[in-house]
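Q: Turn this into a structure:
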Amino acid sequence: MLETKNLNSPKIVYLKDYKIPDYQITTIDLHFHLKAEHTTIRSQLAISRYLGAKPSPLVLDSEELELLSIKLNGQILTEKDYQQDTKSLTLHSVPDQFTLVIETRIYPQHNTALSGLYISSNNFCTQCEAEGFRRITYFLDRPDIMARYTTTIVANKASYPVLLSNGNLIAHGDHAHGDHFAKWEDPFPKPSYLFALVAGTLSKIEDEFITSSGRKVTLSIYVQPHNIDKCEHAMASLKRAMAWDEQVYGREYDLDNYMIVAVDDFNMGAMENKGLNIFNSKYILAKPETATDTDYQYIEGVIGHEYFHNWSGNRVTCRDWFQLSLKEGFTVFRDQQFSASRGSPTVKRIQDVNHLRTYQFKEDSGPMAHPIRPESYAEINNFYTTTVYEKGAEVVRMLYQLLGPKGFRKGTDLYFNRHDGQAVTTDEFVRSLEDANNADFSQFRLWYRQAGTPELHASGVYDPKKNTYTLTVKQTCQATPSQSHKDPFHIPLALGLLDSKGNDLPLRLAGESTPIAGTRVMELRQAEEVFIFKDIPHKPIPSLLRNFSAPVKLHLNLSDEERCFLLAHDSNNFNRWEAGHQLAVKILLNLIRDYQQGKPFQLNLTFIAAIGKILTGNEPDKAFVTHALTLPSEHYLSEFMAIIDPEAIYQAHRFLRQNLAENLKDSFSAMYESLRQTDPYRFTPKDIGRRALRNTCLGYLMELNDPDIYHQCFQQFIQADNMTDTIAALSTLVHTESPERDNALHIFYEKWHQDPLVMDKWLSIQAISRRPDTLKIVKQLTQRSVFKLTNPNKVRALIGAFCQHNPVNFHATNGEGYSFLGDYILKLDPLNPQIAARLVSVFNLWRRYDNKRQILMKEQLERIANVSKISKDVQEIVIKSLN
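A: As a prediction, the model looks like this:
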């Protein structure tokens, strides 16, 4: 066990200890007086004891509040009437029903944690999820306290002309001494984490949306004045999301206005506050010259995500924070559906699965492994994870597969209608799906309770005499922290069997009279399942886990030739990609072993020929071809190694890329030229795919270390009329020692140094360079004016990019990368514990590295642990990592 002089275990909150609160708050009337030097808040709370609750003290949450006064039913309370500490305010004796008026003072200009009310670019804004409202006023700051909010904001009119909060504007006007006010009323009860306030100098674009029932909704996007020309894509995305949610889920928007505000300093991507979404500027601002195709896609997806929360999160919310995936997993699934409808569903599925397997699978195998509904936590901010979000979405996707589109829609309709205006649990979500479809998901609920990634071991035997194919599937799941035993999961396994021409064979099980054509979904419930398919005329090639029908690891022994056959012929495009991807994994793992054993690398001509066919074929979906040509990431490859060897992974990866480039040079060059842009930039699936494939070809060609190609790449950098092509060229030049590299970085900086989001790209590109001097460059960049330690985007762009996305340099055996990260975790923790905690998670898998690296990483963890003051955000992760 860990023994350090300063690190005591933080207080643990357990799901099993949940109880209904003794008090409810039905209304809250807030009055803010915003000033540059401080802000005063008066809150008037209508409080009543829950029916049947025994008399007990009222304990209100608080953090960094300066108490000015308290009145209970109009009577001023003195210090003998209450008890106050740094985390709470306790009133020992209160009546069954009463009004409480509290005045507080806070200092937003000093709030570097960016939780509660803070200042970003001279504008006031809030972030209250998960527990930020207690930094604004004393409150029962928990999601099952749902109240109706009225908010009055007073501020200097010249300094803060725009005053926004949740709901509808019901009054506004001028006050004395240059002040003005705005009063907002939200007609829907909501938890405190959905409260929002924004005040400052902002410009807006405005549009409208007519709902299916004929109501007009005013849409407004507020940004800093100099960014007003970068909002059109966000507005168009919002209108598409609103129409899609009406069509697919029958959900109509419920207020007269919908507002979005973009801020530069934000811990998260965006926040779904009722009627007033606050976004990280990164997910709003876009025009072709400054934003890449990926930026455009992320903006559309995040806009959709936060809008969809209006029902899956706001109208129906979480009972407690253990239920976080109730809103996040469901809403991620909804935004994935929305994004898939906007382009290639196959490509969107590939992107989502790649992200899940690269990051969430790693989380499942580390010390922070947890179910999508955790049983305990010390700091809830640490559970905004890929497990809760992306794996949570996969669990909802499995329910969608098991019920079908119509059954799932019936279930969600019942869920929204049954629980509108309530704070509920994941069990109530699943129960609604069950009740609407007369289904039983008792075993399926294990996905909410059990951590870890299940593994499927599949094998098939063909009997030519009986014309049967017997598929045996065994499921296992490794032990995770606090869960040594795992019961079998309920797993939908989508599959097909292919004949010699690549056609799907009709599938009939014993006892069935009619075969089913195409993909079948088999339901695994036992530790071992056997399926016998009848009337199979010859030995088939199995295509399993189609569309990644469950978040599992599949082990299926196929030959290289069989995988190449699937890559060429599988009717399921996701599995076509998967066949090539897993073949590349196999080849790379063999190369890694060769490197570790000192053997010379060997070419795999079968794989090169298969990639060549994909490259020169007539596949119309260029985005799909791009993904088929993209090798598994170094991070993903590490998942297959008991002891992670970053140097061996890097060398194997580089060798295969270079040999693909050398052997397919003419094909890459021809494809690059054929996809040259002639028309102005357009954000369409076809154009996105064309740019992606062209830039992938350029990336391979740049592996050849050819001065002529360096020049060609630099010309693309100079001549590009859009950020996608500019960044693609710069991203490949940055790895080289060529003079074009430094020239391009200088030109880019001179052109864009006034644009913070574009400068984030400039920082990240240099941070992930594979050059051996990268850490030295990163350290120098931390001293540049474009880097700001108090801005989360800057930290993620530079420090996060180097430590999380440059494994060969970060894991250098001299340990300098580890000490660099340790230094910045200690610098960040007093300023912004949430961002510091994200960074310390990079050390989570330290035990899976070689002895030398283990020692070096452990030294940094113990160094952090022994600091006299450490946030519970960082503390929880350090304790779990070390223990």
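Q: alpha carbons only for contacts and neighbour counts from here, please
A: Fine.
Q: show me the residues around Pro646 that make contact.
A: By CA atoms under 8 Å, 6 or more residues apart in numbering, the contact list for Pro646 reads 634, 638, 807-808, 811.
Q: which other residues reach stretch 338-351?
A: By CA under 8 Å, 6+ apart, the list of residues contacting stretch 338-351 reads 241, 244, 297, 300-301, 304, 336, 547, 573-574, 577, 621, 623-624, 627, 684-685.
Q: before we go on, could you also do this sequence so I can check it against the first one:
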Amino acid sequence: MREGTATLIRREDYVAPVFWIRTVDLCFDLEPAKTLVTSKMRLERNAGVPHGPLRLHGEELNLLRVLIDGESVSFRQEGHELIIDNVPDADFNLEIRNTCAPEKNTALSGLYTSGGGFFTQCEAEGFRRITYFLDRPDVMAVYTVTLRADKARYPMLLSNGNLLETATLDNGRHLAKWHDPFPKPSYLFALVAADLVAREQRIRTRAGKDHLLQVYVRRGDLEKTEHAMNSLIASVVWDEARFKLPLDLERFMVVGVSDFNMGAMENKGLNIFNTAALLASPAISTDADFHRIESIVAHEYFHNWTGNRVTCRDWFQLSLKEGLTVFRDQEFSQDMAATPSARAVCRIQDVRALRAMQFPEDAGSMAHAVRPDQYVEINNFYTATVYNKGAEVVRMYQTLVGREGFAKGMSLYFERHDGQAVTCDDFAQAIADANPGSPLSTRLDTFRRWYSQAGTPRLQARGAYDADARTYTLTLSQANPATPGQDGKQPQVIPVALGLLSREGRPLPLTLQGEDGGTVATERVLVLDQAEQSFVFVDVAGEPVPSLLRGFSAPVVLDDGLGDAELLVLLKHDSDAFNRWEASQRLALARILGAVRSGEPLTLDAAYLDAMRAVLRHADLDPAFKALALQLPDEAYIAEQLTEVDPQAVHAAVAAAQEQLATALQADWAWAFETHQVSAGYSPDPVQSGKRALVNLSLAMLVLNATRGGDGVWPGRAYQRIKDATNMTDRLGALSALVNAHAELADSALARFHAQFKGEALVIDKWFAMQGRAAEQDGKTFARVKQLMKHADFTLKNPNRARSLIFSLCMFNPAAFHRADAAGYVFWAEQVLALDAINPQVAGRLARVMDRWTALAEPYRGAAREAIVRVAAKPDLSNDVREIVERALALDPRPAAAAPAEAVQG
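A: The predicted structure follows:
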């Protein structure tokens, strides 16, 4: 994993394996310091490729013996490969015995220890850290696994599939034997050996089969698993109803662990979860936590078919499973939300996440297509592009063929490919073949460009109204800016959902020139597949206001040329909740960008303030929608609109807008706070959570106004709310209001909060994260983070804790991180190197902070470059970090200078 091992892997170089592994019999003698692994495999040559030696992957293993058909064989080791040159032409049995050291595995990849138990994480290439294997996703085998361990220390022994046998052994040990009847790649292997307790639920599916669901956690956490179990049951029911995909094993297990690099992992029948994505109760979890857990539980369960039963041929096809499954969990969440308003809120939140994470990725040094063409370290491509943009690509399939057509395509996909390792092209072909004559099937080759072209397309729309002819001509054009390694992009298929509104806000009928009469809709989808196309609507009574890209029907940046007057029409009247929200964001964005670009102090005009007051006071709008519409655009999203970014100027404009909204709407915020209180018992349902969201936003504005000379009662009320709150959403909302306003009571409130929850690791993560994300004021936030790095509860070794503080500052607090004195960049470099020494995956995620350093204005740009050079100069960097920093420096036309000696030693 260190210098000298990096190899550029290209999609075009894919070749099928020389050998297949058909069955695997694994036996583990589990000990923290030295675990003995015995692997017995049945192999056969792949007749479809030229003969060659058997090459097995292995890392940080101690090899003991290698047998073929019971006889010792000669072998050689080159780098991370075990090579056997002389193997039989016929099928043969291969036995390998080796040891590994789980307690030394701080990378949390492969087999490792956490909290006194054994856990695994094998995606993407962790299985090779357990035993020698063809560790690639297109090698699918049937596994039988025997686990042996001390019974007192590890009473629960779990692996994939169905439990075949348990037995008591000598010396206080015991065993469990598991068999998974479904062929799977090694990345889906899992084992757990720990002292755990389980919540169990037996269910009968629509197919009439009985199944056992189990959620395993450490002792003391069982009462926090009810929501996860309910989410799992709902996922099983939904997938069988929506896509006719049943649960296919006798049991389905979920296990929580506090040391985990990801949110969760979909290992066949044995999902392993970060406890942050599993445990929930009103006392320790916010409404957002409950929603996130429901979504992640669903995501991992849905992988049982979209990822497990049909998996990826190679890692370039990662979005085949991840993009598709994110789309499925998004659809599930919307269906669980039930009401149209709550569904719209889910969609808005998904798009906010896409814009916050994926759009910057498309514009930075690590820009890549949904299906990348090359990589050095596959861990670096578990990205927002593969996941979130990949989900938007799948959503466009559904938009182009319809909901029923998409379900037909899914059925054909599984009919063709169940039990196979396939490609994104195979999925596209199945959806198209199931819908002949659809806008997708007639444009399939053009649509596939979404998989091969990086970057966020720019969609321009301009309308022209002819009063005499009563026609409205909408001209759409597209362009995709150059990205590293790609320029001269070709047109893509962009579905544009739209409506037209009168100036009074009435929806207008949509008839294209040349169409027959009949039933006329007020919403339809146009398909742009050329660089420029015009669409003529007839019988349009007056000049309309276009509502384009409804529901965010394609992952593009839209320039429709609308001004305040048109945006206000959409904000007041649009039936599409997404575009209504979008109008609120664009009104704020225009004012903030105007101030940043002019260098003048921001002053919000009366028209904007009146519009926001109208949203807040609107009798029919959902409180959750109001909370989203009244939030200002994120500072990072604002920065994406600028060719040269001064983070402090952006922050100053946003802070001024917040203060003016807080002051001008003070009476309205107070009204919203008082009238949207929830008196019923806690539930994370959309109605209650929407009210709490608006109440917490209102309280934040009221406390901010108080600290700027307004009604001074509100900080005290917030502090009292921290003491009296019956749920974490209200308590954390009040604490956040004090911390972000830098109120005098903030320190006392933080101390009280920590004392109350010091035994709850997930809550203390929130405590650290809140301080790392606190609104910057005169360097206070950065100084506090530096101080918190020395806190007794902070550690770099736990990914959740490292993310809670360091990532909160570096990734999510631009004003505190981008300092004129470069202290933020020095801090980033120190932490990347420190993390890289123990957990390269987490270090790689932190390194991504600098993807867009070349967009910074001076002095930030030069200081950022110097910090990246310092990291790149470290001689033993992991591939995870080196690939990222070298790609970042490749954007700079200047040669990379040598780092200062003291930095290299760091």
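Q: Put one on top of the other, what's the TM-score?
A: After superposition, the two chains reach a TM-score (TM-score structural alignment, normalised by the length of the first structure) of 0.98; 872 aligned residues with a CA RMSD of 1.2 Å.
Q: Which of the contacts of Pro646 of the first structure fall in helices?
A: 634, 638, 807-808 (DSSP state H).
Q: could I get those residues as TSV with distance to Asn123 of the first structure and neighbour count?
A: Shown next, in TSV, are those (distance: CA to CA, whole Å; neighbours: other CA atoms under 10 Å):
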residue	distance to Asn123 of the first structure	neighbour count
Glu634	41	20
Ser638	43	19
Pro807	38	21
Val808	40	23
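Q: Between all of those, which two are separated the most?
A: Pairwise distances across those (CA to CA) peak at 11.8 Å, for the pair Ser638 and Val808.
Q: Turn the ones in helices among the contacts of Pro646 of the first structure into TSV, including distance to Glu363 of the first structure.
A: Listed next are these as TSV, based on distance: CA to CA, whole Å:
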residue	distance to Glu363 of the first structure
Glu634	16
Ser638	13
Pro807	17
Val808	20
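Q: Now flag whichever of these is closest to Lys827 of the first structure.
A: Closest to Lys827 of the first structure, out of all of these and judged by CA to CA, is Pro807, at 22.3 Å.
Q: what does the closest one align to in the second structure?
A: Aligning on TM-score structural alignment places Pro807 of the first structure opposite Pro814 in the second structure.
Q: now swap in Ser62 of the first structure and tell me
A: Ser62 of the first structure maps onto Gly58 in the second structure, by TM-score structural alignment.
Q: Ok, Ala286 of the first structure next?
A: Match for Ala286 of the first structure (TM-score structural alignment): Ala280.
Q: That match: what's it in contact with?
A: 224-228, 289-290, 293.
Q: quick one: which of these is most hemmed in?
A: Using other CA atoms under 10 Å as the neighbour criterion, Ala228 leads the contacts of Ala280 of the second structure with 24 neighbours.
Q: Now check the first structure for the residue matching that residue.
A: By TM-score structural alignment, Ala228 of the second structure lines up with Ala234.
Q: Give the buried residues for the host helix or strand of its match.
A: Using DSSP states H and E, Ala234 of the first structure maps to helix 232-249. The neighbour-count check on helix 232-249 of the first structure (16 or more other CA atoms under 10 Å) flags 232-235, 237-245 as buried.
Q: With stretch 728-747 of the second structure instead?
A: Those would be 728-743, 746, for stretch 728-747 of the second structure by 16+ other CA under 10 Å.
Q: hang on, the earlier thing: closest one of the contacts of Pro646 of the first structure to Phe266 of the first structure?
A: Looking across the contacts of Pro646 of the first structure and measuring by CA to CA, the closest to Phe266 of the first structure is Pro807, at 26.5 Å.
Q: Spatially, which residue comes closest to that closest one, not counting chain neighbours?
A: Pro646 (6.1 Å; CA to CA, 6 or more residues apart in numbering).
Q: for His581 of the first structure, same thing?
A: Pro632 (6.5 Å).
Q: Next one: that neighbour from Asp755 of the first structure, what distance?
A: Using CA to CA, to the nearest Å, one gets 33 Å for the distance from Pro632 of the first structure to Asp755 of the first structure.
Q: Between these two, tell me which one has more neighbours.
A: Pro632 (20 against 14).
Q: Do a quick rundown of the helices in the stretch 201-350 of the second structure.
A: 226-242, 287-302, 318-337, 340-353 (DSSP state H, counting those that start in this stretch).
Q: okay, these in CSV with distance to Arg882 of the second structure next?
A: As requested, the helices of the stretch 201-350 of the second structure are arranged in CSV below (distance: least, CA to CA, whole Å):
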stretch, distance to Arg882 of the second structure
helix 226-242, 38
helix 287-302, 30
helix 318-337, 22
helix 340-353, 27
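Q: Alright, that wraps it up for me.
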